[in-house]
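S.K.: No sequence on hand, only this structure:
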């Protein structure tokens, strides 16, 4: 027999086992709420007033369209035969803009989603 001493070497291993366990349940309900509202705002309207201003002036060239404050002046021309051809300013159109603001109310429906969340703790239920 030999004088050898044998010592066994032991190795431990750990294994993790996982399992799913329900701890709570969640219920989610959605609902749509409707609310009738009245939307208020103002609309803008422009009005143009036209005044014809007689001129009957001879001009050498076509006058430019011009603006004086809120007044726009547009020349109206005609050619007349006079032994020679001359340019006459017949009239001007004076355009004056005014702006009115008119309140409007429009009924409309607004929708909103409401969410209700309900939790049920399963662990507390088992302990009872």
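M.R.: Perfect, I can see it now. From a predicted model like this one, the values you see are computed outputs, not experimental measurements.

S.K.: make it CA atoms for all contacts and neighbour counts henceforth
M.R.: Noted.

S.K.: who are the neighbours in contact with the residue lying closest to residue 48 once chain neighbours are set aside?
M.R.: Leaving aside its sequence neighbours, residue 48 sits nearest to residue 97 (Cα to Cα, 6 or more residues apart in numbering; 4.8 Å). Going by Cα atoms under 8 Å, 6 or more residues apart in numbering, residue 97 touches 46, 47, 48, 49, 70, 71.

S.K.: The second one: neighbour count?
M.R.: Per other Cα atoms under 10 Å, the neighbour tally for residue 47 reads 11.

S.K.: That one: helix or strand, and which one exactly?
M.R.: In the assignment (DSSP states H and E), residue 47 maps to strand 24-59.

S.K.: Help me confirm that residue 126 is found in a helix?
M.R.: Yes - counting by DSSP: H, G, I helix; E, B strand; the rest coil, one finds residue 126 located in a helix.

S.K.: Against residue 24, how distant is it?
M.R.: 11 Å (Cα to Cα, to the nearest Å).

S.K.: What lies in contact with stretch 39-46?
M.R.: With Cα under 8 Å, 6+ apart, stretch 39-46 has contacts from 97, 98, 99, 100, 101, 102, 103, 104, 105, 106, 107, 108.

S.K.: okay, now the one to match up with it:
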């Protein structure tokens, strides 16, 4: 009977157990991305204002007696350049033969000038994991 009592104690006790969970992560390469660029040429029409100055020359006969050579004179956009000659008369006299009038005429012209610029675009290729892992294995050798 004494042995039956010790069996009752063992039969009445339950072991206490606990389960625990441990989670870990691992990096796995699923593929890679290859980026390449391409440069393309683009033609543009660029508006440009071109300026030019045209020179108009007029010979103006004067044929007038002067005592000395006149100075070059500018009046507005006209420059007057005197041209003289000596004439022999009973006495020598100076005559203004002509004046050369030089006029500046400014012009502005609107034109389109062809200009080329460059632009890059990116192309992305995905490489599967299988082909990159083989390459990695070869790199390790």
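M.R.: Good, I have the coordinates. All values derive from a computational prediction rather than experimental measurement.

S.K.: How close are the two chains, by TM-score?
M.R.: With the length set by TM-score structural alignment, normalised by the length of structure 1, the two chains reach a TM-score of 0.63; 101 aligned residues with a Cα RMSD of 2.9 Å.

S.K.: circling back to that earlier point, with respect to residue 54 of structure 1, which of the contacts of stretch 39-46 of structure 1 is nearest?
M.R.: residue 97 (20.5 Å; Cα to Cα).

S.K.: The closest one pairs with which position in structure 2?
M.R.: Matched to structure 2 by TM-score structural alignment, residue 97 of structure 1 sits across from residue 104.

S.K.: residues contacting the most centrally placed residue in structure 2?
M.R.: In structure 2, the C-alpha closest to the average C-alpha coordinate belongs to residue 117, at a distance of 7.2 Å (Cα atoms, centre = their mean). Neighbouring residues of residue 117 of structure 2 by Cα under 8 Å, 6+ apart: 41, 42, 43, 44.

S.K.: State which strand of structure 1 is the longest.
M.R.: For structure 1, the strand that runs over the most residues, judged by DSSP state E, is strand 84-121.

S.K.: can you give me the angle that one makes with strand 24-59?
M.R.: Per axes from the mean of the first three to the mean of the last three Cα atoms, to 10 degrees, the angle that strand 84-121 of structure 1 makes with strand 24-59 is 170 degrees.

S.K.: what's the neighbour count on residue 133 of structure 2?
M.R.: By other Cα under 10 Å, neighbour count at residue 133 of structure 2 equals 14.

S.K.: same question, the one 5 residues further on
M.R.: A total of 9 residues lie near residue 138 of structure 2 under the criterion other Cα under 10 Å.

S.K.: Over to residue 135 of structure 2?
M.R.: Residue 135 of structure 2: 11 neighbours (other Cα under 10 Å).

S.K.: Now which residue in structure 2 aligns to residue 64 of structure 1?
M.R.: The alignment partner of residue 64 of structure 1 in structure 2, by TM-score structural alignment, is residue 71.

S.K.: so what's that match closest to, chain neighbours aside?
M.R.: Leaving aside its sequence neighbours, residue 71 of structure 2 sits nearest to residue 82 (Cα to Cα, 6+ apart; 7.2 Å).

S.K.: can you tell me which residues contact the one you found?
M.R.: Per Cα under 8 Å, 6+ apart, neighbours of residue 82 of structure 2: 69, 70, 71, 72, 96, 98, 99, 100.
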